[in-house]
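Q: take a look and give me a structure for this.
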Amino acid sequence: MKHVTSRDNALFKQLKALTGSTHQRRKAGQSVLDGIHLAQAYVAALGQPASCVVSERHYDHAEVRALLEKIDSDKLVVLADALFAQISSVVNGVDLMLVIDTPAGHLPATIDTDCIILDGLQDAGNVGSILRSAAAAGIPHAFLTKGCAFAWSVKTLRAGMGANFHLNIVEHCTLEMLESRLAVPLLATSSHADAAVFDTDLRQPVGWVIGNEGGGVSPEWMAHVSRTVGIPQPGGLESLNVAAATAVCLFEAVRQRRASGG
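A: A predicted model of the protein is given here:
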């Protein structure tokens, strides 16, 4: 266990750089999980972190002690309370964070299972919410195109609530990278679709192309979509939030497969 009390300590400077800069996290190939619940989710799903950082005041907190029993002691860093306050973005929470090596996604040779393709989604909260819905619906793969919010940013991770640890997430994907590997039909939502998602057969694996918050699915990807589907909105609003619309589609597929015994 390391005990750090000085802001001039090299380890603290490294932690401050990681927590303060997406560029530094990308450069280091590491991500920061701020808060006890994300930390618990990571350890349960993937095991040991690169390091576990806790404040002096919460070192003996019951949830912290339970988690520390699962983490190798040489990975533990105890920070003075004032130092922890400088690197944490969680307000009124338990002072604990993990530094992890950012999981590297992989491109399967053949994509013949359900997947989501995020086409230029820029809002980290939406990306995290969609990843959360995808993981809950049993989707194994999430492919993010260039221009998407960083899947491992603090905001995305917070919105995802641990979903990242249950998905194969591949960033910076292009149509050229995925086109020859896709062995499932691609679907996208559209306000001009001929069929409602509830009237579309979703019992077999599909790939959902999810478009940018403002512009929707790009023409490049729309040209490869097999079918567009709509979501009935009797309330008369112009559109659903993209994360909400995605959840509707993913869980309609879940409903249909349960009904058919799949």
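Q: hey, let's count contacts and neighbours off CA atoms from now on
A: Fine.
Q: need the three-state assignment for the most centrally placed residue in the chain.
A: The chain has Asn164 as the residue nearest its centroid, 4.0 Å off, counting by C-alpha atoms, centre = their mean. Using DSSP: H, G, I helix; E, B strand; the rest coil, the structure places Asn164 in helix.
Q: pretty sure it contacts Val154?
A: No - using C-alpha atoms under 8 Å, Asn164 is not in contact with Val154; the gap is 11.8 Å.
Q: Val64: neighbouring residues, count only.
A: 18 (other C-alpha atoms under 10 Å).
Q: same thing with the one 10 residues further on?
A: Other residues near Asp74 number 11, with proximity taken as other C-alpha under 10 Å.
Q: what do you get for Val184?
A: Around Val184 there are 18 residues (other C-alpha under 10 Å).
Q: and for Ala109?
A: 10.
Q: tell me the contacts of it?
A: With contact set as C-alpha atoms under 8 Å, 6 or more residues apart in numbering, Ala109 has these partners: Arg181.
Q: and it, that's in a helix?
A: No - Ala109 is assigned coil when assessed by three-state DSSP, not a helix.
Q: roughly how far does it sit from Ser133?
A: 25 Å (C-alpha to C-alpha, to the nearest Å).
Q: run this one through as well so I can compare:
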Amino acid sequence: MKQITSRDNAQYKELKQLATSAQARRKAGRTLLDGVHLCVTWLELRGLPEQCIVSESGLRHPEVVAIVAKLEARHAHCLQLPDALYEALSQVEHGVGVMFLVATPEKAVPQALHTGAVLLDNVQDPGNVGSILRSAAAAGIREVYCSPGTAFCWSPKVLRAAMGAHFVLDIYENADLAALLRNAPIATLATSGYAKETLYDVDLKRPVAWVFGHEGQGVSEELLAMARHRVVIPHLGKVESLNVAACAAVCFFEQVRQNQSRSK
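A: Presented below is the predicted three-dimensional model:
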């Protein structure tokens, strides 16, 4: 196992850039998966990382030791850092001292939607984006398309919130959502607090492209006009609207409910 002990090491400086800069992550096409859960899930679903980075104290943690043993048995690259250097990379408080360096998948955006999907229109909060990805994966949705203004899906905060959902989804960044909606051969559905049709009035027993928008402004007027259905989620309490991640979860699992009721 390779060891780095100096902050001036070129490889360490590169890791520090990836840990702290969204621009560096986008440019390099790489990111860091921080913590046991993300690392184990990547191993199970995607295979070996480019490199495993562990802290000195992490090598005394049984779960970290097990991960390193699996990697070394397959001749994967592992790097040990003193705790102080590792902690400068990690954004997880009280973590156990393991992260993976991985390449972020780059996929060409298809010209049309042919299966159930989620379209994120300028959703800027990383926690919301991660939560939506997690709910989408749990509901059996496979494709997610993000507008240029949406939070970068492979950022540390989105990765932590999604809890491994990235690894079972096809995620497309910088997508032209208008073009996708314009050419969509499947039902397209946007949420709006001003819609007259409710979520529960729509037949969801078919592939649907869901459109969710900015936390404060909602789905843009252009995309709202292009969606075949504009729906509202009825609520009883005196609140203006649901959080976008909560809204998405309600929509996804109403679709799950309808499909399960059809199969009975």
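Q: and the TM-score between these chains?
A: Remark: TM-score between the superposed chains equals 0.95 [TM-score structural alignment, normalised by the length of structure 1]; 262 aligned residues with a C-alpha RMSD of 1.6 Å.
Q: now do the contacts for whichever residue in structure 2 pairs up with the residue nearest to the centre of structure 1.
A: Asn164 of structure 1 maps onto His166 in structure 2 when the alignment is built from TM-score structural alignment. By C-alpha under 8 Å, 6+ apart, His166 of structure 2 lies in contact with Leu133, Arg134, Leu159.
Q: now for His94 of structure 2: what does it line up with in structure 1?
A: With TM-score structural alignment as the criterion, His94 of structure 2 pairs with Asn92.
Q: for its match, helix, strand, or coil?
A: Going by three-state DSSP: Asn92 of structure 1 is coil.
Q: distance check, it against Ala85 of structure 1.
A: 11 Å.
Q: comparing those two, which shows the higher neighbour count?
A: Ala85 (14 against 6).
Q: check which helices and strands the helix or strand containing that one sits against.
A: Secondary structure from DSSP states H and E places Ala85 of structure 1 in helix 81-87. Helices and strands touching helix 81-87 of structure 1, by 3 or more C-alpha pairs under 8 Å, 6 or more residues apart in numbering; DSSP states H and E, are helix 10-20, strand 51-55.
Q: which residues in the next helix or strand after that helix does the neighbour count mark as buried?
A: Where DSSP H and E defines the elements, the next helix or strand beyond helix 81-87 of structure 1 is strand 96-101. Buried residues in strand 96-101 of structure 1, counting neighbours by 16 or more other C-alpha atoms under 10 Å, are found at Leu96, Met97, Leu98, Val99, Ile100.
Q: can you tell me which residues contact Gln48 of structure 1?
A: Contacts of Gln48 of structure 1 by C-alpha under 8 Å, 6+ apart are Lys70, Ile71, Asp72.
Q: counterpart of it in structure 2?
A: In structure 2, Gln48 of structure 1 lands on Leu48 (TM-score structural alignment).
Q: my guess is that match is in a strand, correct?
A: No - under three-state DSSP, Leu48 of structure 2 falls outside any strand and is assigned coil.
Q: quick one: map Ser218 of structure 1 onto structure 2.
A: Under TM-score structural alignment, Ser218 of structure 1 pairs with Ser220 in structure 2.
Q: apologies, that question was intended for Asp194 of structure 1.
A: Looks like Asp194 of structure 1 aligns to Lys196 there (TM-score structural alignment).
Q: which residues touch that match?
A: Arg230, Val231, Val232.
Q: over to Asp121 of structure 2?
A: Asp121 of structure 2 touches Cys146, Ser147, Gly149, Thr150, Leu177, Val211, Phe212, Gly213, His214, Val219, Ser220, counting by C-alpha under 8 Å, 6+ apart.
Q: now with 7 Å?
A: Asp121 of structure 2 sits next to Cys146, Ser147, Thr150, Phe212, Gly213, His214, Val219 when contact means C-alpha atoms under 7 Å, 6 or more residues apart in numbering.
Q: out of these, who's nearest Glu56 of structure 2?
A: The shortest approach to Glu56 of structure 2 among those belongs to Thr150, at 36.3 Å (C-alpha to C-alpha).
Q: tell me the contacts of the residue mapped onto the closest one from structure 1?
A: In structure 1, the residue matched to Thr150 of structure 2 (TM-score structural alignment) is Cys148. Contacts for Cys148 of structure 1 (C-alpha under 7 Å, 6+ apart) come out as Asp119, Gly120, Leu121, Gln122.
Q: try Met226 of structure 2
A: Leu181, Arg182.
Q: can you give me the helices in the stretch 51-200 of structure 1?
A: 62-68, 81-87, 124-136, 154-160, 175-179 (DSSP state H, counting those that start in this stretch).
Q: distance to Thr189 of structure 1 added to those, as JSON lines?
A: Output for these, formatted as JSON lines (distance: least, C-alpha to C-alpha, whole Å):
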{"stretch": "helix 62-68", "distance to Thr189 of structure 1": "42"}
{"stretch": "helix 81-87", "distance to Thr189 of structure 1": "40"}
{"stretch": "helix 124-136", "distance to Thr189 of structure 1": "14"}
{"stretch": "helix 154-160", "distance to Thr189 of structure 1": "22"}
{"stretch": "helix 175-179", "distance to Thr189 of structure 1": "18"}
